[in-house]
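Enquirer: take this sequence and fold it.
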Amino acid sequence: MKIINATFFIKEYKRDKFLATVTPLIEATLLEEGCIGYHLYESFEEPNRFIMIENRKNQAAINAHNKNPLLLDLFNKLPTYSSKQPILTISTLEEK
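Expert: Here you go, the predicted model:
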């Protein structure tokens, strides 16, 4: 299983636009083949800091997701939404 944590630092005045962009992405992604989980959380300590936690069956599921037009739209808009560079962490959990 692949686990992806993406941390987004969103400008306060772009928050609503970010959420409007990411909400349909989440809904569509949950229906994708190989998606085990796809959840967005906001920090209590730092408003407008969001963490997307993805659980994918394998790398093929990630590769397919990376072609999703809604994800590509988010990537195109993210520089205008962000107050600083997002942080992306990818881990592999070996199943026994």
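
Enquirer: alpha carbons only for contacts and neighbour counts from here, please
Expert: OK.

Enquirer: now do the residue nearest to the spatial centre of the chain against T23, distance only.
Expert: Nearest to the centroid of the C-alpha atoms of the chain, with distances taken as Cα atoms, centre = their mean, sits M52, at 4.3 Å. According to Cα to Cα, to the nearest Å, M52 and T23 sit 12 Å apart.

Enquirer: now do L31
Expert: In terms of Cα to Cα, L31 sits 13 Å off from T23.

Enquirer: who touches L93 in this structure?
Expert: L93 sits next to M1, K2, I3 when contact means Cα atoms under 8 Å, 6 or more residues apart in numbering.

Enquirer: which outside residues touch the top strand by length along the chain?
Expert: Longest strand in the chain, counting residues (DSSP state E): strand 82-92. Defining contact as Cα under 8 Å, 6+ apart, one finds that strand 82-92 is touched by M1, K2, I3, I4, N5, A6, T7, F8, F9, I10, K11.

Enquirer: to compare against the first, here's the next sequence to fold:
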Amino acid sequence: MKKKLSLVAFIYAKPEYQDEVATKLKSLIDLSRSEAGCINYALHRSSDDPNVFVMYENWHDRSDLDQHFKMPYMQEIMKILPKMLRAPLVMHYLDMLSNPRASS
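Expert: Model prediction:
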């Protein structure tokens, strides 16, 4: 049985790169959502600090997430993102204990 997995990524942009980081992260949404293993892929921006972004992702299992990170567009962003960040990317992997809410 597949074990559903969530990923929460905290991205801390340098102020001078906040718009570029936002654009780059937004470009990942449709590409990631089109992957077979993706359940949900959502981008958020902090209401308190416009330089802080949070990606919230749900995947059918770890192998789907691993495959996601191998996609060319993910490889590219992982190369260019570090120079635009004021702190290292923080990722938390979570085992999903409940099913995602069904879309209406």
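
Enquirer: TM-score for the pair, please.
Expert: The TM-score (TM-score structural alignment, normalised by the length of the first structure) is 0.91; 96 aligned residues with a Cα RMSD of 1.5 Å.

Enquirer: coming back round to it: would you mind finding the match for the residue nearest to the centre of the first structure in the second structure?
Expert: Counting by TM-score structural alignment, M52 of the first structure lines up with M55 in the second structure.

Enquirer: what about the helices in the second structure?
Expert: 18-33, 62-70, 72-80 (DSSP state H).

Enquirer: circling back: confirm for me that the match of M52 of the first structure is in contact with V8.
Expert: Yes. Applying Cα atoms under 8 Å, one finds M55 of the second structure in contact with V8, separated by 5.6 Å.

Enquirer: from F10 of the second structure, how far off is the closest residue to F53 of the second structure other than its chain neighbours?
Expert: Nearest non-adjacent residue to F53 of the second structure, counting by Cα to Cα, 6 or more residues apart in numbering: R45, 4.4 Å away. Counting by Cα to Cα, the gap from R45 of the second structure to F10 of the second structure is 10 Å.

Enquirer: which one's more surrounded, those two?
Expert: Using other Cα atoms under 10 Å as the criterion, R45 of the second structure and F10 rank with F10 on top: 19 against 15.

Enquirer: can you find the partner of the more buried one in the first structure?
Expert: F10 of the second structure maps onto T7 in the first structure, with residues paired by TM-score structural alignment.

Enquirer: pull the contacting residues for I39 of the second structure.
Expert: Residues in contact with I39 of the second structure, defined by Cα under 8 Å, 6+ apart, are R33, E57, N58, W59, H60.

Enquirer: re earlier: for S98 of the second structure, which of the helices of the second structure is the nearest?
Expert: With Cα to Cα as the measure, helix 62-70 is the member of those nearest S98 of the second structure (16.1 Å).

Enquirer: what's in contact with stretch 54-62 of the first structure?
Expert: Contacts of stretch 54-62 of the first structure (Cα under 8 Å, 6+ apart): M1, K2, I3, I4, N5, E33, G34, C35, I36, G37, Y38, H39.
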